[in-house]
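**Student:** sequence below, structure please.
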Amino acid sequence: MLRIHFTGEDIRRIVVADRPDPLWDVLLSLHMLQDRAGTLAFGEWRRRTRAADAPSARLLADLARPWGYSPDFLTPGRGDADFDTQLDALLSTPRSRLQADMACLAAEAPLTRWAKALAAGNFGALKQLGEALTAYRRVALEPYQDLIHSQVMADRDRRARTLLSGGTDRLLADLHPSMVWRPPVLEIAVYADQDVHLEGRGLVLVPSFFLRIQPITLMDPSRPPVLVYPLPPRLGWLTPNSNRTAHAPRERVITLLGRTRAAVLEAAAGTGTTTQLAARAGVSLPVISRHTAVLREAGLLVTWREGGMVRHRVTGLGLAVLNGELPA
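**Tutor:** Model prediction:
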């Protein structure tokens, strides 16, 4: 579990970034690209990105493995600078920090020859890293910036309303279903056991369109504090038929299923427990259980047990329904 410890000064200095961070999105989209079991909402994006057959993605996969640690130096920003500025900061990482981060990566799996050269601060390896990041971003992210920006701004509006109606306590409590706010500690159920003491430095909350499961932070607690949180993907954000309007599919789904059941099905696009789906759809647990049963019977949802939890995910048929791929 990740535990972030706040002081009164830290609570006063919480900031929600007004845009995604370019290098965090590069890293997290690489994770999404490699995760074949990931949310179906990104199926078309994966298909297009893989079809580009960018050698840069294969090179960067040596650093951005789909699970486990990714070097902190790859994400120096907090949504506060453009790509070129952050890339300059990344390529200026001190050799001692490169070595320390790459040692953490090597502890999980052996490094490739190129990664070893990078860890040593080799100029050629750093130059190749910069070129790969630029080339990958051009293919995987740049074509979709307007779509991503619209989702980020909609989320930022929601956070502002939450802050105005419930203050900082509600902002932190409602940020993600995996988070529990027990003042003055924010607890997040993640794979690693980690404590971050802010000690008056504040915290920047950065939205990411490509983060898959739960909020994450840097492993090194001495670096500027940042918490990246996932935006739930809007189904139909990217479909093969690009001339559909953004709202027509959703209205047709609501007409077909009803507003609550459509919200439950959309909540299952990112996979989640019964409790998580209830939080995303804004309904009670008895209501969510009733609707998931109906959706499962219709073949729009699949449910399975994992440990002590019941998890749900939209099926291919369900995704087609949400994307507006319905008979006339």
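
**Student:** contacts, neighbours, all on C-alpha from now
**Tutor:** Fine.

**Student:** just give the nearest non-adjacent residue to Val16, would you?
**Tutor:** Closest residue in space to Val16, ignoring its immediate chain neighbours: Leu205 at 4.7 Å, by C-alpha to C-alpha, 6 or more residues apart in numbering.

**Student:** for the protein, which segments count as helices?
**Tutor:** Counting by DSSP state H, the chain has helices at residues 8-12, 22-34, 43-51, 55-60, 83-91, 95-106, 113-119, 123-140, 145-173, 248-257, 259-267, 274-281, 285-297, 316-322.

**Student:** JSON lines please, covering these and showing distance to Ser70 and mean neighbour count.
**Tutor:** Listed next are the helices of the chain as JSON lines, based on distance: least, C-alpha to C-alpha, whole Å; neighbours: other C-alpha atoms under 10 Å:
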{"stretch": "helix 8-12", "distance to Ser70": "26", "mean neighbour count": "15"}
{"stretch": "helix 22-34", "distance to Ser70": "8", "mean neighbour count": "22"}
{"stretch": "helix 43-51", "distance to Ser70": "20", "mean neighbour count": "15"}
{"stretch": "helix 55-60", "distance to Ser70": "11", "mean neighbour count": "18"}
{"stretch": "helix 83-91", "distance to Ser70": "14", "mean neighbour count": "17"}
{"stretch": "helix 95-106", "distance to Ser70": "7", "mean neighbour count": "17"}
{"stretch": "helix 113-119", "distance to Ser70": "12", "mean neighbour count": "18"}
{"stretch": "helix 123-140", "distance to Ser70": "14", "mean neighbour count": "17"}
{"stretch": "helix 145-173", "distance to Ser70": "23", "mean neighbour count": "15"}
{"stretch": "helix 248-257", "distance to Ser70": "36", "mean neighbour count": "16"}
{"stretch": "helix 259-267", "distance to Ser70": "28", "mean neighbour count": "22"}
{"stretch": "helix 274-281", "distance to Ser70": "26", "mean neighbour count": "20"}
{"stretch": "helix 285-297", "distance to Ser70": "35", "mean neighbour count": "16"}
{"stretch": "helix 316-322", "distance to Ser70": "31", "mean neighbour count": "20"}
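
**Student:** I'd like the structure of this one too, to check against the first:
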Amino acid sequence: MIRIHFTAADFARVRFAARPAPLQELNAAFMTMFRPAPSPGGDLLTGRWRQRALRSLPPAVAPLADLVPAAARPPVFLDVFATGLTDALDAVAGTRPALLRAELERVHAHRTAPAPPWVRALHEGDAAARRLVRHAQRSAFDAVLAPVWDVVEDLHRAEFTRHALTAAEHGAGAALDGLVPGARLDGAVWECEGPGERVVELGGRGLELRPTFHWTGPPLLAEPPGHPPVLTYPAGSGPPPAPEGGTGTADALAGVMGRTRLEALLVLAEEHTTRGLARRLRVSEATASAHTAALRAAGLVASERAGRSVLHRRTALGGLLVRGRAGEDSVPSSP
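**Tutor:** Prediction:
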């Protein structure tokens, strides 16, 4: 659970990032690629995206695995929120030597194997090692994000507009309340799900909110040096965006039905209420209801009322549409 304590000055300094940050989105993509297991309930489309993304990585990206060992929190100098790729790469390359050394020592402190020679050279300030990091990040961006960056920008613009309108009409508190499922503002304390237990006193620094479309886990909080705290939250309703002309029948079905409706069909291999489906798809209940209505009209989903709730499950026709075509036999239910 993340608990963020606001002052009056902090509420005045809450801002939504107007444009996506290339390296922040790249970090989110890598986290999704290397998650130890699929999200609860199985996420077929994200799994397919992960496989394609991993296959697309060139050998030049390999040094990034040395910088971010498994189970370690990445070095903070990779948390760069500049909105231009060149500026972001320059910021990483210009990391203060003291910070760079401290973070490399922290990340590698518990490793049994010694750090690779190039990491030791980076620790000692070697310019060629810094260029190696830059080349690895640029190669990773070109392989994973460049083909879909226009889509990411469009999605970010829509998310920014949605929250800007909410904040303008109802205030920053309402925008925070609706940021992610389960988030709530209690007086001057904002709570949301997050890794571990973390309490942050903003103390007048404000808070920057950044959506990501390549991460579906809990919100992530960073406190980069010289920058207000940044909360990165998942804003996508399905798998990460795929480039035009993506291969595979799942992509073709998503192109016809929309990714969220295809994801709903996959989830509804097991029965869900409208609220439960909305939670799984990370959309509002109204949006989930609209999707089930469209799928029901096409004969792909059946719905029945149970007390105050409505239960949905895909029909045999819906199963035929996705089984063997999206590579799916069944989607296990959430624990």
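
**Student:** nearest to Pro66 of the first structure, of the helices of the first structure?
**Tutor:** Nearest of the helices of the first structure to Pro66 of the first structure, taken as C-alpha to C-alpha: helix 22-34 at 4.4 Å.

**Student:** surely Glu199 of the first structure meets Ile11?
**Tutor:** No - using C-alpha atoms under 8 Å, Glu199 of the first structure is not in contact with Ile11; the gap is 10.6 Å.

**Student:** look up how far Ala109 of the first structure lies from the nearest residue to Ser284 of the first structure once chain neighbours are set aside.
**Tutor:** Distance criterion C-alpha to C-alpha, 6+ apart; nearest residue to Ser284 of the first structure, sequence neighbours excluded, is Ala278 at 5.9 Å. Going from Ala278 of the first structure to Ala109 of the first structure by C-alpha to C-alpha, to the nearest Å gives 38 Å.

**Student:** Val204 of the first structure now?
**Tutor:** 31 Å.

**Student:** higher neighbour count, the two?
**Tutor:** Neighbour totals were compared for Val204 of the first structure and Ala109, and Val204 leads with 19 against 9 (other C-alpha atoms under 10 Å).

**Student:** under the alignment, what does the more buried one map to in the second structure?
**Tutor:** Matched to the second structure by TM-score structural alignment, Val204 of the first structure sits across from Glu208.

**Student:** try Asp195 of the first structure
**Tutor:** Using TM-score structural alignment, Asp195 of the first structure pairs with Val199 in the second structure.

**Student:** pretty sure its match sits against Val189.
**Tutor:** No - at 9.8 Å, Val199 of the second structure does not count as touching Val189 under the criterion of C-alpha under 8 Å.

**Student:** between those two, who's got more neighbours?
**Tutor:** Val189 (16 against 12).

**Student:** which residues does the equivalent of that one over in the first structure contact?
**Tutor:** Matched to the first structure by TM-score structural alignment, Val189 of the second structure sits across from Val185. Counting by C-alpha atoms under 8 Å, 6 or more residues apart in numbering, Val185 of the first structure makes contact with Arg3, Ile4, His5, Phe6.

**Student:** distance check, the first one against Ala37 of the first structure.
**Tutor:** According to C-alpha to C-alpha, Arg3 of the first structure and Ala37 of the first structure sit 28 Å apart.

**Student:** ok, now the second one?
**Tutor:** In this structure, Ile4 of the first structure and Ala37 of the first structure are separated by 29 Å, where distance is defined by C-alpha to C-alpha.

**Student:** just want to know which of the two has more residues nearby.
**Tutor:** Legend: neighbour count by other C-alpha under 10 Å for Ile4 of the first structure and Ala37, higher for Ile4 (21 against 7).

**Student:** need the contact list for Asp169 of the first structure.
**Tutor:** Trp181 are the contacts of Asp169 of the first structure under C-alpha under 8 Å, 6+ apart.

**Student:** how near is whatever residue of the second structure lines up with it to Val151 of the second structure?
**Tutor:** Alignment note: Asp169 of the first structure maps to Gly173 in the second structure; criterion TM-score structural alignment. Remark: distance between Gly173 of the second structure and Val151 of the second structure (C-alpha to C-alpha) = 29 Å.

**Student:** what about the strands in the stretch 201-335 of the second structure?
**Tutor:** Along the stretch 201-335 of the second structure, counting by DSSP state E, counting those that start in this stretch, strands occupy 207-212, 220-222, 230-234, 272-273, 301-306, 309-314.

**Student:** could you identify which of those strands is most buried?
**Tutor:** The highest average neighbour count among the strands of the stretch 201-335 of the second structure, using mean count of other C-alpha atoms under 10 Å, belongs to strand 207-212 at a mean of 23.

**Student:** how far apart are that strand and its match in the first structure?
**Tutor:** With mean C-alpha distance after the TM-score superposition for the first structure, strand 207-212 of the second structure departs from the first structure by a mean of 1.1 Å once superposed.

**Student:** what does that strand contact?
**Tutor:** Outside strand 207-212 of the second structure, the residues touching it (C-alpha under 8 Å, 6+ apart) are 10, 13-17, 20, 25, 28, 156, 159, 228-236.

**Student:** what span of the second structure lines up against stretch 138-155 of the first structure?
**Tutor:** Stretch 138-155 of the first structure maps onto residues 142-159 of the second structure, going by TM-score structural alignment.

**Student:** ok so, going back, just the ones of the contacts of Val185 of the first structure in strands?
**Tutor:** Arg3, Ile4, His5 (DSSP state E).

**Student:** burial of the last one, as a residue count?
**Tutor:** Around His5 of the first structure there are 18 other residues, counting by other C-alpha under 10 Å.

**Student:** where's it relative to Asp72 of the first structure, distance?
**Tutor:** On the measure of C-alpha to C-alpha, His5 of the first structure and Asp72 of the first structure end up 20 Å apart.

**Student:** who wins for proximity to Gly182 of the second structure among the strands of the stretch 201-335 of the second structure?
**Tutor:** The nearest among these, by C-alpha to C-alpha, is strand 230-234 at 12.5 Å.

**Student:** can you name the residues of the first structure that that closest one overlays?
**Tutor:** With TM-score structural alignment as the criterion, strand 230-234 of the second structure aligns to 226-230.
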